[in-house]
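Participant: below are the sequence and a predicted model; questions follow.
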Amino acid sequence: MADSAVDPDLTPATTPDPLEPLPLLRRELHTGPLGLSSREAERRLAVYGPNEVRRTSQPGILRELLRQLVHPLALLLWAAAALAFIAGIGVLGWAIAAVVLLNAGFALVQERQAEKAVETLARYLPAQARVIRDGQPRHVPARDLVPGDLIVLEEGDRIPADARLSEGGIEADLSMLTGESTPVERLAGPGLQAVPVLQEPNLVFSGTTATEGQAQAIVFATGDHTELGRIAALSQRTPREASPLEKQVKKVAWLIAAVAVAMGAVFLVTGVAVGLPLTDSLVFAIGLLVANVPEGLLPTITLALAVGVRALARQGAVIKRLSAVETLGSTDVICTDKTGTLTRNEMRLHGFWTPEDLTAAGPRSAELIRAAALCTTVTRETDGRLHGDPTEVALVEGAAERAVPVDPADRDAHRRACFRFDPRLRLMSVVQATDQGRLRVVAKGAPEAVLSLLTDGEPARRAQTAADGLAADGMRVLAVAVRDLPAGTPPPTQRRQAEGGLHLLGLVGLYDPPRPEVAAAVRRCHRAGLTVHIVTGDSGATAASIARAVGIGVPRLRVIAQSEAIDDHHLDDLLREGGTEIVFARSSPETKLKVADALRSHGRTVAMTGDGVNDAPALHRAHIGVAMGRSGTDVAREASTMVLTDDNFATIVTAVESGRRVYDNVRKFIVYIFAHLTPEVVPFVVFALSAGTVPLPLTVLQILAVDLGTETLPALALGRERAEPGIMSRPPRPSTQGVISKDMLVRSWGRLGTVSAALVMTGFFYVLWRAGWHPGDPTGPGTPLHHAYLTATTATFAGIVTCQVGTAIAARTDHAALRDIGFFTNPLLLAGIGFELAFTAALVYAPPLQHLFGTAALPLDVVALIAVFPPLVWGTDELRRSVLRRRHRS
């Protein structure tokens, strides 16, 4: 073409229609059989930009790190560190600061790893492309391609841009865009009417692969304007929202902060009003703040989620975001693919039909199966495995299983012509030499295509009815027909000559059987109140058959045969139907995204499976994006929240159960942590309300020893608690349910906390009264009662720890009795209790620690008194749960 300036109408906003007649497309793109000139390509590169998938700018690491450091719980921990420095305990202050920094760094790394989908998309583009410029073929960087370039495609090439075939044909693997593993044929020629763009037989797309053939194609879209770029844009426009746990922890953190600050301020004023010295009032206010700040909450939640991640990884589910473990527990809808997830992705010859309805042992059945296997292009690798289209592999393997084997090498030796599968005709045919030396035409394809070529109409009518029946059973149906050529007839050179006057041998049905464990997993979903929808590119009849086979659609199944055409209003109406599970057939990337958005707008928590590049936006948008580890693409894995290493639907259900268990366990250790806030606050309240006549029963240092020392390991051990009985027999929790509920606060602050506070104050006053103390007696250094006062505060501290032991045992279950879950079933908790008792003994009896924490050795009678605290705390909660169970049964 002439080296003219770029046409002003040829801009990215006015990309020509690639389906218009080829001469018109060439004219609009100002290109021809010799391609573009080098200078014109350079000018267009300046207009269109490089042929690469670009991502929007991301916030810097420092900004993201700062966002983690000002998380509400992090702010509370900063406050706790500041209070530790104020109290003169720099070691604890630095330890708390280190916890904040470690948590922020860990969260930052997790988020940065989860946002790589677009970079992975870019890796699908080849580094080099073969292009014709100035009439000569040459290799250029793929990023330098522009609309109007004439590219050359050969077997094994990664297609560098969206293009329209102008010469020749190829077989293309479009699985990264369509999710279907079967290669499709792409030929130069006119397009089809009213079919999706990905099904157009003359178009190829950036990032897909040419598996066979050779062709030339005219580039009509590059970079962000390709199908690959459009998917990248969808991925970037679908923001990843905070998980329910992340949102709830922020709310709880602000609640705790408000309570702590308010209580500190109120009691500071109260202390001054009742005549306490200002110094004592400040110490009192600091003690209240420290007592109300659960320093161990954030690291304990993080570590509990990390434990859940490791447990799920061993079960075949790799979680990429810690908070997603909790989100799994609230999932109430699973949108799943069919092929490979519900099924084995192993096509098998499952059924057949002949016009004579002969049995499997009949000669016509054997002839049908052998003919179907001959009409293939499967090859055998050096290791003996078959390679090729999965459908054709199933035909060859099925023939061998039924004692009519077809060897690919012998098949090819007797082949005289091959007319490959044509997506427009929906059939293929071969000409084979028989053992008698004659030629036979064998054609196979879609029943409606093959049956239209028959000479006899009556078998065609009966065959169509039989084909409908096989399809209703979930099979992919192919018709096989033959024609024997007269002796001495040369092989046909055109497919129109070959594919005429055919005689029907029969129908074969191929079936991808369900995974054997899926039906039980679906039943578990239904018992747990989960809805399961199928979103697939397959036909509605095939997907509906698989759905019924595994139990999806109980009590009612709806099938949307062309889900691309469904509008938002119709979709909303479908999703509102109670007790209905839906098959969304012939789905596109937008369909999955539309379904995910609609379910979210209905307040549902959605898990969405996917394996192709086309699935990335929907995986990104769903609460839990589930990618396939074996068959999935890198893009799907990067865009997802969870990767299944076994591609198995049952693993999703296992992950949901694990998510529920982790959520329950988070609530258990929150009950445990919050329960001792009451006995930490009550001593300061008693001190303030008595106007100092009762000495301070607990010191700030002893509170920090509890919050950062004795409570941590039992809290972590509660995060490893086994699932309670019936965890998958209850409905999903509402998405609006907070991780901390009113009942939990009543149980922890009210019942467990009140009982613990009463017990520890009993221990405190017992020690003082035994020493002869009366209200108002001085207990400061140098007074006769000072040692008794140190012993009394130590009894308060040790009493809180022993009450923690009872709380930890009680918190192991929300509803069940301890005997139902077993006392010794959580050895980590027993080890944690052992550690906190040993740590407490060290603070009480080791002289260096006595001096640091203001403790004194406890006499034997005081030890005996506080030793009964654990069964008293646990026993009161066991009694409460017993009453609740009786009410529930009645």
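Facilitator: Nice, I can see it.
Participant: only C-alpha atoms for contact and neighbour calcs from this point on.
Facilitator: Fine.
Participant: which residues does S37 contact?
Facilitator: Counting by Cα atoms under 8 Å, 6 or more residues apart in numbering, S37 makes contact with 1-3, 133-135.
Participant: D572 - nearest residue in space that isn't next to it in sequence?
Facilitator: Distances taken as Cα to Cα, 6 or more residues apart in numbering place A598 nearest to D572, at 6.7 Å, with adjacent residues excluded.
Participant: should've said A856
Facilitator: Leaving aside its chain neighbours, A856 sits nearest to T791 (5.1 Å; criterion: Cα to Cα, 6+ apart).
Participant: hmm, G854 and that neighbour touching each other?
Facilitator: No - assessed by Cα atoms under 8 Å, T791 is found out of contact with G854, at 9.1 Å.
Participant: hang on, the earlier thing: just checking, which of the contacts of S37 belong to strands?
Facilitator: Under the assignment DSSP state E, those contribute R133 to strands.
Participant: so the residue in the chain sticking out farthest from the centre, which state does it fall into?
Facilitator: Relative to the centre of the chain, the most outlying C-alpha is that of P784, 66.0 Å out, by Cα atoms, centre = their mean. Assigned by DSSP: H, G, I helix; E, B strand; the rest coil, the conformation of P784 is coil.
Participant: list the contacts for it?
Facilitator: Counting by Cα under 8 Å, 6+ apart, P784 has no contacts.
Participant: how near is it to A291?
Facilitator: 30 Å (Cα to Cα, to the nearest Å).
Participant: so C525 is in contact with V653, correct?
Facilitator: Yes - counting by Cα under 8 Å, C525 touches V653, with 6.8 Å between them.
Participant: looking at those two, which one has more neighbours?
Facilitator: Remark: of C525 and V653, C525 carries more neighbours, 26 against 22, as counted by other Cα atoms under 10 Å.
Participant: so who does that one touch?
Facilitator: Per Cα under 8 Å, 6+ apart, neighbours of C525: 531-532, 653, 728.
Participant: which one of these is nearest to R483?
Facilitator: Proximity of the contacts of C525 to R483, judged by Cα to Cα, is greatest for V532, which lies at 47.1 Å.
Participant: put this beside the first:
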Amino acid sequence: MADGLTDRGLAPDLVPDPLEPLPLLRRELHTGPSGLSSREAARRLAVYGPNEVRPAAQTGVLRELLRQLAHPLALLLWAAAALAFIAGIDVLGWAIIAVVLVNAAFALVQERQAEKAVETLARYLPAQARVIRDGEPRHVPARDLVPGDLIVLEEGDRIAADARLTEGGIEADLSMLTGESTPVERLAGPGLQAVPVLQEPNLVFSGTSATEGQARAIVFATGDHTQLGRIAALSQRTRREPSPLEKQVKKVAWLIAAVAVAMSAVFLVTGVAVGLPLTDSLMFAIGLLVANVPEGLLPTITLALAVGVRVLARQGAVIKRLSAVETLGSTNVICTDKTGTLTRNEMRLHALWTPEHGTEPGPGDTALVRAAALCTTVARETDGQWHGDPTEIALVDGAAQRAVPVDPADRDAHGRACFRFDPRLRLMSVVRATDPGRLRVITKGAPEAVLPLLTGGQPIRQAQDAVDALAGAGMRVLAVAERELPDGADVPSRRQQAERELRLLGLVGLYDPPRPEVAAAVERCHQAGLTVHIVTGDNGATAAAVARSVGIGVPDLRVIAQSEAIDDHELDHLLRLPGTEIVFARSSPETKLKVADALRAHGQIVAMTGDGVNDAPALHRAHIGVAMGRSGTDVAREASTMILTDDNFATIVTAIESGRRVYDNVRKFIVYIFAHLTPEVVPFLVFALSGGTVPLPLTVLQILAIDLGTETLPALALGRERAEPGVMARPPRPSSQGVINKDMLVRSWGWLGTVSAILVMTAFFYVLWRAGWHPGDPTGPGTPLHHSYLTATTATFAGIVTCQVGTAMAARTDHAALRDIGLFTNPLLLAGIAFELAFTAALVYAPPLQHIFGTAALPLDVVLLIALFPPLVWGTDEIRRWARRRHHT
């Protein structure tokens, strides 16, 4: 019969329709009331595979390490090492290889973060399931369940597969799929048409649990075909794309590689043509490669982002991926939940309406408030706090504040039945004993669900007007009604229509106030050019009122009352409207995914909030998936890029501001690092173009000492620079804007680099000429000028370091004057400068290091000369920035 599965049309990659008539479903699954035989279950297990959520294959550590070693900048250094070995300079070759390996290992440790969303989903599945096999109940591993199995469900069981109830009924906790905290009733019987599958009254789903009752169910989907598996598949398919910074750094790396190789090739040929020995020409090529490669760029960017992560963590935003810090800086759309993110998630009873007195106080208020509080299931914990649905807690607290407290023990003692909230009916009811032999039904729920159940002659039109007014004021509105049953009547069931012929007691308006800091955060978003959309499952009028109260959608707010029904064409049209902010009401997690996809298609950088398991695909798809740390599920937190420890919208805005600051600081230390490429390259050009008549002013090991020793700490300190004034007063940068642009290259290579190159070559020639050198004089070992030559190369090396000091001070601002941010406001930079000067002094004056790096002690006059370089470099750039500010005013 194993082959008969596919012979009869039941392919292993298809799921039968679980809502078809039960005899037809059983026939399609080839099963019966006695379940499957053990042999048939084994055959089906071979066809369908185990009932488990299978994670995607992870990239191996070795492959990830090889990727780091094959980075364009790393490839350049490999080439330089190879040339060093060819030229017989083994010490230099091994030094360059060590640099490559250290950079690769560092990047691997920082960036290696496995995707854990699917593994977290798998933890929702139970280890064992109770199943009918060979007509007898038995426990089997949950992974061995197959379509057609008949499973037994009891109170407390975790459901192991998607199944349809065949007999009995349970209350199921679907919160991990739907986000609804209240259990829902699931009964054997026919399905409903035109409702979402998660709301079907006769279906249960893998990963959820039975809180009450007993039932049997026939499995129709296992493994990846379940709702849980579908979410896992979406999470795997919506792979994260490289961040803008990652793409731009790789692009810049290829640019640098092309320039370095081209320059090395051209000047290698030039060196040979002008008569340089091959060894010198190779040394020259190695020098150009090493000088053009900013070895400290990748680790400096990585460490700067890591610092940004730590700062944001202290501010309430935990960032899981380093590059996301930079992505935050380019975000231009935020899609946010309402409850708990924009609001306090502290529901309070705020307003009452009764048919007799409207919103004016009246005798009917007490009956209304007490009835609403009795129609709850909240319980008081040992610490005295209420536990349960926040809406019901608000009703119970509201009754106590109005001097009609409800004791949960007395409430339960008089309760005869409780029909929990049903998301399809949007109602909840309780049946209570009043006098002996008399019963009373109390119903509460959405007004559009309760009002049609009223008996004739009641003011339904006035009630609907009151609903609109309360919802328009930002309140969640519930209607409360009752029905007195005849003397001696039995407790009705919900299927016997207990909720009919009701009398309206009134309306209650519940208000969850906006967080006080949200309005200012939204204003900062608008000043920064960000658009804020609300994606919520709440009523459109309520969400719109909250939006307006915090400044979202002012002056143009669009409300999509039923956002699940919106098609792609209409969605694209709405999202293209300039200056429009939208409330997507009555939305589902699928709506979030659809909105994220549409915004990405329009070239927007999207931050999307979410807290439920089925929010995981949308959190993956957004550039920045934002999970709630307090109210969110584990799966949402694993699928997200950022976790808010305080669930607060204002923290998102703070994170965006930090992202902009980090991006600006990355650009600052790129200017700082690139500014030294010119004075490092120019000495080799002078050597080559002079045909060797000018000795090499700088050695390759000295370049490595600069790039990896003296420049690293100041570069990292620039990554901690405070934001320049107006960072949140400018629009988001386009995602296509490179982290390096023409202005930066002109400033670093053309201005700061040129000034530095002129100064250091002045120091080099000053030392040689003072010693009586003339072009072409020998300076090699054993010659009279050799010591002066070592002193001259040391002056070049130390001059580049002191120029770094001036560049570091100049790079602290892009437009503003240094006095606007303060000379001593970055103590880490001052410490980094002190370290690089001490490090340079050690290389210049310590005999062991002199031997390794080819340096010599500098006389006082040379020290005084290069001490002038920092103010000269910073001062010339200060004049340039002053001229730019004056030109733009």
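Facilitator: Cool, the structure landed. None of the values given here were measured: they were computed from a predicted structure.
Participant: now what about the TM-score between them?
Facilitator: Here the TM-score for the pair of chains, by TM-score structural alignment, normalised by the length of structure 2, is 0.94; 887 aligned residues with a Cα RMSD of 2.6 Å.
Participant: the helix or strand encompassing V546 of structure 2 vs structure 1, average offset?
Facilitator: Using DSSP states H and E, V546 of structure 2 sits in helix 540-550. Compared with structure 1 after fitting, helix 540-550 of structure 2 deviates on average by 2.5 Å (mean Cα distance after the TM-score superposition for structure 1).
Participant: show me what that helix is packed against.
Facilitator: Counting contacts by 3 or more Cα pairs under 8 Å, 6 or more residues apart in numbering; DSSP states H and E, helix 540-550 of structure 2 is packed against helix 460-472, helix 518-527, strand 557-560, strand 581-584.
Participant: would you tell me which one of those is buried the most?
Facilitator: strand 581-584 (a mean of 26; mean count of other Cα atoms under 10 Å).
Participant: and the helix or strand just after that strand, what's buried?
Facilitator: Using DSSP H and E, the helix or strand that follows strand 581-584 of structure 2 in sequence is helix 589-601. Of the residues in helix 589-601 of structure 2, 589, 591-599 count as buried by neighbour count, 16 or more other Cα atoms under 10 Å.
Participant: and of the residues you listed, the nearest to T796 of structure 2?
Facilitator: Using Cα to Cα, L599 is the member of those that sits closest to T796 of structure 2, with 52.7 Å.
Participant: any idea how many residues pack against D407 of structure 1?
Facilitator: 15.
Participant: more neighbours: T791 and G854 of structure 1, which one.
Facilitator: With neighbours defined as other Cα under 10 Å, T791 of structure 1 and G854 compare such that T791 has more, 23 against 19.
Participant: which element is the more buried one on?
Facilitator: helix 786-810.
Participant: enumerate the positions of the next helix-or-strand element following that helix that are buried.
Facilitator: Remark: after helix 786-810 of structure 1, the chain's next helix or strand is helix 818-821, criterion DSSP H and E. Under the neighbour-count criterion of 16+ other Cα under 10 Å, helix 818-821 of structure 1 has 818, 821 buried.
Participant: report the mean deviation for helix 818-821 of structure 1 after fitting onto structure 2.
Facilitator: Averaged out, helix 818-821 of structure 1 is 0.9 Å away (mean Cα distance after the TM-score superposition for structure 1).
Participant: packing partners for that helix?
Facilitator: Using 3+ Cα pairs under 8 Å, 6+ apart: helix 818-821 of structure 1 touches no other helix or strand.
Participant: next, the angle helix 786-810 makes with the helix or strand just after that helix.
Facilitator: Following helix 818-821 of structure 1 in sequence order, the next helix or strand is helix 827-845 (DSSP H and E). Computed by axes from the mean of the first three to the mean of the last three Cα atoms, to 10 degrees, the angle separating helix 827-845 of structure 1 from helix 786-810 equals 180 degrees.
Participant: in TSV: the contacts of S37 of structure 1, plus neighbour count and distance to T209 of structure 1.
Facilitator: Shown next, in TSV, are the contacts of S37 of structure 1 (neighbours: other Cα atoms under 10 Å; distance: Cα to Cα, whole Å):
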residue	neighbour count	distance to T209 of structure 1
M1	15	29
A2	9	32
D3	12	32
R133	23	23
D134	15	26
G135	15	25
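Participant: before we move on, the earlier item: what's the closest of the contacts of C525 of structure 1 to L386 of structure 1?
Facilitator: V653 (33.8 Å).
Participant: hang on, that closest one in a helix?
Facilitator: Yes - assignment of V653 of structure 1 by three-state DSSP places it within a helix.
Participant: that one maps to what in structure 2?
Facilitator: Mapped onto structure 2 by TM-score structural alignment, V653 of structure 1 lines up with V653.
Participant: cool, D410 of structure 1 as well?
Facilitator: In structure 2, D410 of structure 1 lands on D410 (TM-score structural alignment).
Participant: so its match versus S281 of structure 2, what's the distance?
Facilitator: Here D410 of structure 2 is placed at a distance of 96 Å from S281 of structure 2 (Cα to Cα).
Participant: between the two, which one's more packed in?
Facilitator: The neighbour comparison of D410 of structure 2 against S281 (other Cα under 10 Å) goes to S281, with 23 against 10.
Participant: quick one: residues contacting L451 of structure 2.
Facilitator: The contact partners of L451 of structure 2, by Cα under 8 Å, 6+ apart, come to 460, 479, 504.
Participant: and of the residues you listed, the nearest to G35 of structure 2?
Facilitator: A479 (45.1 Å).
Participant: and the closest one, what does it touch?
Facilitator: A479 of structure 2 touches 444-447, 450-451, 504-508, counting by Cα under 8 Å, 6+ apart.
Participant: now with 7 Å, please.
Facilitator: Counting by Cα atoms under 7 Å, 6 or more residues apart in numbering, A479 of structure 2 touches 444-447, 450, 506-508.
Participant: mark which of these are buried, thanks.
Facilitator: 444-447, 450, 506-508.
Participant: can I get those residues in a markdown table including secondary structure and distance to R186 of structure 2?
Facilitator: Below are the buried ones among the contacts of A479 of structure 2 laid out as a markdown table (DSSP: H, G, I helix; E, B strand; the rest coil; distance: Cα to Cα, whole Å):
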| residue | secondary structure | distance to R186 of structure 2 |
| --- | --- | --- |
| K444 | strand | 20 |
| G445 | strand | 19 |
| A446 | coil | 20 |
| P447 | helix | 24 |
| V450 | helix | 21 |
| G506 | strand | 30 |
| L507 | strand | 29 |
| V508 | strand | 28 |
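Participant: so which of those residues is the closest to A473 of structure 2?
Facilitator: Nearest to A473 of structure 2 among the buried ones among the contacts of A479 of structure 2, with distances taken as Cα to Cα, is V508, at 12.8 Å.
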